[in-house]
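J.: Sequence unavailable; structure follows:
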């Protein structure tokens, strides 16, 4: 009798089945978390001129606030957080981190001088260190290699949405109520989101979506030194990290100072940038991110994963002349059109890059590899990029006056071919690896 009852009873859903059934919800919440992360990080872009006038700051100080002061703690703390994420519950780490950085963003609105704002921005960086490495690891466990670039591309929409809506929301609130209320209004909703992340994000089994998942579970956890060594010893991984780092340096520099450039050189108001330009550019960025992920998945099925790196190189090469042209024109409409075209092709790199890195990483080191990548990206890209623009602008100011920012941005944009080379080289190495006979 018990055997009959057991046979007709509904089968219990396994943890693995539950994780896969809810992976779209998990991806959506992780993307929303990344959106808040990037919005809280980049909101200063639209507020720089107001903050400069209120607190009497230099461009170099503004560059430090948007760049190095934030990036130093954000990047370096990512490594210990990743080690925790490779051992502990990743969902809980993300929820706690989201709470911290959202509260610190709100506190930025209370700053009375450069030091206050600097400390609050450091707090934002400390909190955000706990978001991306565990998120990358969860996504890689929920999606198999042939679907991973598309999933990472959706997650990477947090960059486009965060930057775009940060400007739209922050600029609109600032135009009516001032920059301080903009910071508070952006920060508080993230605390509410942290509750939803804790309740609904799935914590999957490590290696769930990989063919070698059973082998991945065996053995001891590699050391931190072994994690760094494993990444450094793989040439394709090195070139991918160099490519995404240079791309990020240029991207953080140009987007972090973009609204200020529109105000100084094109004469646009904060409201015009927030309500007209930012929505258009955000939509283009979404199309680029999602479309780039779809194209990356397609080229991987057609030619192999190496083609994803080649795709990024080609798209960035197409975008380059348009990105440079933004700083060679005086008409705002022409400048925005050029910027839109450059974003359409250049913003598709994140999903394929992180998918390739997660595909190359040993399963037990996925969060650590993500953290190492983010360490380099943010120390060099986010840390140096915006800060470099501020320093260059101040240095060029005696010669070019109000146009010094234009030429500082142009100098940094001209470094794009360097990033293209590393993506091309990574593609060559990945192709060789795929074509090598199995030993």
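T.: Cool, got the structure. On a predicted model such as this, the values are computed, not experimentally measured, just so you know. Residues are numbered from 1 along each chain as shown.
J.: From here on, just use CA atoms for contacts and neighbour counts.
T.: OK.
J.: correct me, but residue 194 touches residue 91?
T.: No - judged on CA atoms under 8 Å, residue 194 makes no contact with residue 91 at a distance of 10.0 Å.
J.: List the buried residues for stretch 273-283?
T.: Buried positions in stretch 273-283, judged by neighbour count with 16 or more other CA atoms under 10 Å: 273-275, 277-279, 281-283.
J.: Show me where the stretch 1-150 of the chain has its helices.
T.: With helices called from DSSP state H, counting those that start in this stretch, the stretch 1-150 of the chain shows them at 2-8, 15-21, 23-42, 44-55, 59-66, 68-76, 78-85, 90-108, 114-128, 132-142, 145-177.
J.: Can you tell me which of those is packed in deepest?
T.: helix 132-142 (a mean of 27; mean count of other CA atoms under 10 Å).
J.: Show me what the helix or strand containing residue 290 is packed up against.
T.: Following DSSP states H and E, the helix or strand that holds residue 290 is helix 278-303. On a contact count with 3 or more CA pairs under 8 Å, 6 or more residues apart in numbering; DSSP states H and E, helix 278-303 meets helix 145-177, helix 306-325, helix 332-346, helix 350-360.
J.: and the first one, how far out from the chain's middle?
T.: It stands for helix 145-177. 9 Å (CA atoms, centre = their mean, to the nearest Å).
J.: out of everything not next to it in sequence, what's closest to residue 148?
T.: For residue 148, ignoring the flanking residues on the chain, the nearest one in space by CA to CA, 6 or more residues apart in numbering is residue 355 at 5.7 Å.
J.: So the one you found is in contact with residue 156, correct?
T.: No - checked against CA under 8 Å, the pair residue 355 and residue 156 is beyond contact range at 10.8 Å.
J.: before we go on, here's another structure to hold up against the first:
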């Protein structure tokens, strides 16, 4: 028999990646629905969420940030631990059902209180998905293919945000409540598909030994070593005692501050700055997010894997740092461009540079974590990034409201908040790369 290479990826693993990516897309569509439905420029309560519920700008900031983030980050730690111990596919299915129910509740909401309840429930449901999905990908794919797989998975984030942008136009046609119900229905379909078609992979100590579900090779591979089950204190100690893990999480927290700020306030900024281009913005922004974000995420992950295979394991951290640094002037160009067309062109370039980070950074984090604590580590990651992003959204909203309240005040708050976050993020990723020290064979910190 022909020996199977250790970077082999089975069709089952590829199918699981596609389905998990679609679930991630639905998750981010659900998360960003509020942002875009609130930005609908209409006084019709059937088309505009703002008109239909009467929420204020400050209430919107609370709903977009802490309304979702508190339960998301709180239960993210719990679900991270659950991903180390229980069936991860079942955890994701349960989360999908819960956040689909939250979308139904959002569609039925009549005021701030019901919207807040839907956002709290949405954060609870979505906390089930992230740690379990990243843990599954680490078992489905070998280390040499993980950054590419994480890059493909990150495409779901941008496709979901793109669907959120499309929701502006869809709401004008069918009403904002029906958009919420449609998102919920698609989530339930994905839950059924995952439950019926993806089997929980065997957890192993060294993924290469399992060859990612490969058929038996000749000579036969040794049986996979069972993963050691750590207690919660042991898992937390394993996560928090690694300097590289903490450095990556710190850089990602600052990166999420930029991402939350842009995702929450750019739709509002464009609605105020270029009100005559609202319909064009809906489609163009969706295309920018879907194409720019998806291409950047995939190329970032694939490039990191190639560069690492050539001997530069710091690639997983250097690429995110370079992308964040390049995003600083491009974001400023998008915010201060004199015309709508130039602004959108700069925004597209910003997405192409900034979004290379996710696949390589998550791959570096997966490699730096011990297998028995990956779910817990991703839970800490979700906790830190969610809190940082929510705090940034609240702070930028408060800063904009203290100003004139118009597009100029919002532009200054976004430029200062997101721009500074990008710059600090670049410095932190470059600093984290210095913790990866070369040895005669491999690198000390990333396995």
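T.: Thanks, I have the structure now. All values derive from a computational prediction rather than experimental measurement.
J.: So after superposing, what's the score?
T.: Scored by TM-score structural alignment, normalised by the length of structure 1, the superposition of the two chains gives a TM-score of 0.89; 415 aligned residues with a CA RMSD of 2.1 Å.
J.: Nearest to residue 231 of structure 1 among the buried residues of stretch 273-283 of structure 1?
T.: Residue 231 of structure 1 lies nearest to residue 282 out of the buried residues of stretch 273-283 of structure 1, by CA to CA, at 33.6 Å.
J.: Quick one: residues contacting the alignment partner in structure 2 of that closest one.
T.: In structure 2, residue 282 of structure 1 lines up with residue 290, judged by TM-score structural alignment. Shown in contact with residue 290 of structure 2 (CA atoms under 8 Å, 6 or more residues apart in numbering): 155, 158-159, 161-162.
J.: JSON lines please, covering those and showing distance to residue 326 of structure 2.
T.: Formatted as JSON lines, these follow (distance: CA to CA, whole Å):
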{"residue": "155", "distance to residue 326 of structure 2": "20"}
{"residue": "158", "distance to residue 326 of structure 2": "19"}
{"residue": "159", "distance to residue 326 of structure 2": "23"}
{"residue": "161", "distance to residue 326 of structure 2": "22"}
{"residue": "162", "distance to residue 326 of structure 2": "22"}
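J.: now, which of these sits nearest residue 262 of structure 2?
T.: residue 161 (11.5 Å).
J.: what does that closest one align to in structure 1?
T.: Aligned by TM-score structural alignment, residue 161 of structure 2 pairs with residue 163 of structure 1.
J.: Does that match touch residue 44 like I think?
T.: No - because the distance of 10.0 Å does not satisfy CA under 8 Å, residue 163 of structure 1 is recorded as not touching residue 44.
J.: where do the contact lists of these two overlap?
T.: With CA under 8 Å, 6+ apart, residue 163 of structure 1 and residue 44 have no common neighbours.
J.: ok, now how distant is residue 278 of structure 2 from residue 108 of structure 2?
T.: Residue 278 of structure 2 is 26 Å from residue 108 of structure 2, where distance means CA to CA, to the nearest Å.
J.: and these two? which has more neighbours close in?
T.: The neighbour comparison of residue 278 of structure 2 against residue 108 (other CA atoms under 10 Å) goes to residue 278, with 20 against 16.
J.: Remind me which helix or strand that one belongs to.
T.: helix 278-287.
J.: Hey, what's the angle from that helix to helix 143-174? Just curious.
T.: What separates the directions of helix 278-287 of structure 2 and helix 143-174 is an angle of 160 degrees, with axes from the mean of the first three to the mean of the last three CA atoms, to 10 degrees.
J.: counterpart of residue 104 of structure 2 in structure 1?
T.: Using TM-score structural alignment, the partner of residue 104 of structure 2 in structure 1 is residue 106.
J.: who's in contact with the residue nearest the centre of structure 2?
T.: In structure 2, the centroid-proximal residue (CA atoms, centre = their mean) is residue 157; its distance is 5.3 Å. Counting by CA under 8 Å, 6+ apart, residue 157 of structure 2 touches 24-25, 27-28.
J.: Still touching in structure 1? Go through those.
T.: By both residues aligned by TM-score structural alignment, their matches' CA atoms under 8 Å, the contacts of residue 157 of structure 2 still in contact after alignment to structure 1 are 24-25, 28.
J.: Output these in TSV, with distance to residue 404 of structure 2 appended to each entry.
T.: Below are those laid out as TSV (distance: CA to CA, whole Å):
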residue	distance to residue 404 of structure 2
24	37
25	36
28	31
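J.: Great, nothing more from me.
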